[in-house]
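A.B. asks: Here is my input, please return the structure:
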Amino acid sequence: MPNLPDVVVWSIPAFVLLTVIEMISVRLHPDEEAAGYAAKDAATSISMGLGSLFFDALWKIPVVGIYSAVYALTPLRVPVLWWTVLPMLLAQDFFYYWSHRGHHVIRVLWACHVVHHSSRKFNLSTALRQPWTSLTSWPFYLPLVALGVHPAALAFCSSVNLVYQFWIHTERIDKLPRWYEFVFNTPSHHRVHHASQGGYLDRNFGGILIVWDRLFKSFVAETERPVYGLTKNIDTFNPIKVATHEYVAIAKDVKSAADWRERAGRMFGGPGWQPTPAADASAAAEGIAAA
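C.D. replies: Predicted structure coming up:
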């Protein structure tokens, strides 16, 4: 197995440099309608990014163990050669799409991913606002390991995907050429993804490619200017609260739930899931019986 580089770690100097350049650009050429920068918000995003490096290293221990066990059991092997890297990147991006989409529609997964959407700003520092509980993503990539992709190769592809997405967190780049916008994820597409308006919610899940969204009917083009953040924003810059607030909310909802069905809905339903009121449920049951 070739010694593949940790693309994210090697890219940190570029992340810092580009973020500083964007800050200067915003200061010298402000856009009054753009979300721009705020010092506390950017500091929180950077703190979340630094924390994620530490926690991701911890979560990798059990995940690598599971992946290694599956890889050892499968008879399939995908060699890591110059001509296999691109297909592996394509496959990883496909499974990233479904992982990302799943993290928007299953509340216990959303509790992890909501961290990345919690800023009301949209700039390169927002890309660094990463969760500390990323243990929730590994099941989505098990098929790749079962098909013979080495766990180290999967980690490399995942890091390439993450690095690509850094530059699309900006309002300083307008729409790119039509052919690029059609195939690849871009700042315009990702601004939609981070928006909180109803027509933009839960759209544009792609990592590197936007074609998955076009194929699976989750694509929306940017028209009106996005309003960033959550439908119910959190008023805190405390990294610990940012990292855990949705888990706390889930725990409270589960504790106060009336029965096991409601507990399951609070955890595995969508982020906005609510139990059916008893009167409505009774009426629905009577309607079914009458039919």
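
A.B. asks: drop to CA atoms for contacts and neighbour counts, all remaining ones
C.D. replies: Fine.

A.B. asks: Next secondary structure after the helix or strand encompassing Leu53?
C.D. replies: Assigned by DSSP states H and E, Leu53 belongs to helix 39-73. Sequence-wise, the next helix or strand downstream of helix 39-73 (DSSP H and E) is helix 85-105.

A.B. asks: Let's compare: structure for the following, please.
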Amino acid sequence: DDLAYYVFHRSAHRVRWFWASHVIHHSSQHYNLSTALRQTWTGFVSIGFIFRLPLFLIGFPPAMVFFVAGLNLIYQFWIHTEVIDRMPRWFEAVMNTPSHHRAHHATNPRYLDTNYAGVFIVWDKMFGTFEPERADDRPQYGIVKNL
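C.D. replies: Coordinates of the predicted model:
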């Protein structure tokens, strides 16, 4: 499920059709827990659920897929904060953290189109989309051309 989320989230940044539904989540110029709640109501219309379709096709029960997708979404709530600086190194190596996700929400050129992870940051590391947050390049939030 987390790999399906990664593919969906990456597509939501790269494909205009999906970005039209996802942009509301990134348009805030502030980064806090309320940013996590800025979710689209057009997700079903934009057919974003298609990315989890392979899970059903290979035999996962729908209840399990929906449950795990819910866990994925709940996990991502707490990472929308500037209050937590860094987690322990072992945790940052595997899990998506506030530091990784701040870089994802940043408009700084080095951070654009990076860190699409939902729960496990390993997908970004495997597919070359990981960029660590740097102290000498603090994230600026919002979108490149504010609405």
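
A.B. asks: What range does the helix holding Leu53 of the first structure cover in the second structure?
C.D. replies: Per TM-score structural alignment, helix 39-73 of the first structure has no counterpart in the second structure.

A.B. asks: do the same with stretch 263-274 of the first structure
C.D. replies: Using TM-score structural alignment, stretch 263-274 of the first structure pairs with nothing in the second structure.

A.B. asks: one step back: who does the helix holding Leu53 of the first structure touch, helix- and strand-wise?
C.D. replies: Applying 3 or more C-alpha pairs under 8 Å, 6 or more residues apart in numbering; DSSP states H and E, we find helix 39-73 of the first structure packed against helix 142-146, helix 151-166, helix 239-255.

A.B. asks: Give the buried residues for whichever helix or strand comes after the last one.
C.D. replies: Read that as helix 239-255 of the first structure. Reading on from helix 239-255 of the first structure to the C-terminus, the next helix or strand found by DSSP H and E is helix 260-268. Going by neighbour count (16 or more other C-alpha atoms under 10 Å), the buried part of helix 260-268 of the first structure is Glu262, Arg263, Gly265, Arg266, Met267, Phe268.

A.B. asks: which ones are touching the residue most central in space within the second structure?
C.D. replies: What sits nearest the mean C-alpha location of the second structure, by C-alpha atoms, centre = their mean, is Tyr116, with 4.5 Å. Going by C-alpha atoms under 8 Å, 6 or more residues apart in numbering, Tyr116 of the second structure touches Tyr6, His9, Arg10, His104, Asp124, Thr129.

A.B. asks: Report the distance from stretch 125-145 of the second structure to the chain centre.
C.D. replies: Using C-alpha atoms, centre = their mean, to the nearest Å, the mean C-alpha position of stretch 125-145 of the second structure is found 12 Å from that of the whole chain.

A.B. asks: Can you mark which positions in that stretch are buried?
C.D. replies: Thr129, Phe130, Glu131, Pro132, Glu133, Pro139, Gln140, Tyr141, Gly142, Ile143.

A.B. asks: who touches it?
C.D. replies: Contact with stretch 125-145 of the second structure is made by 26-31, 99-100, 102-103, 105-108, 110-111, 113-116, 121, 124, as judged by C-alpha under 8 Å, 6+ apart.

A.B. asks: Mind checking which of these are buried?
C.D. replies: 26-28, 31, 99-100, 102-103, 105-108, 111, 113-116, 121, 124.

A.B. asks: Helices - which of those residues land there?
C.D. replies: Judged by DSSP state H, the subset of these located in helices is His26, Ser99, His100, Arg102, Ala103, His105, Asp124.

A.B. asks: JSON lines please, covering those residues and showing distance to Ala63 of the second structure.
C.D. replies: Putting those into JSON lines (distance: C-alpha to C-alpha, whole Å) gives the following:
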{"residue": "His26", "distance to Ala63 of the second structure": "29"}
{"residue": "Ser99", "distance to Ala63 of the second structure": "32"}
{"residue": "His100", "distance to Ala63 of the second structure": "30"}
{"residue": "Arg102", "distance to Ala63 of the second structure": "31"}
{"residue": "Ala103", "distance to Ala63 of the second structure": "33"}
{"residue": "His105", "distance to Ala63 of the second structure": "31"}
{"residue": "Asp124", "distance to Ala63 of the second structure": "27"}
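
A.B. asks: so how many other residues sit close to the closest residue to Thr97 of the second structure other than its chain neighbours?
C.D. replies: Closest residue to Thr97 of the second structure apart from its sequence neighbours, by C-alpha to C-alpha, 6 or more residues apart in numbering: Ile79 at 5.6 Å. A count of nearby residues for Ile79 of the second structure, using other C-alpha atoms under 10 Å, gives 23.

A.B. asks: ok, now Glu171 of the first structure?
C.D. replies: By other C-alpha under 10 Å, 20 other residues sit near Glu171 of the first structure.

A.B. asks: Likewise for the one 3 residues further on?
C.D. replies: Applying other C-alpha under 10 Å, we find 10 other residues in the vicinity of Asp174 of the first structure.
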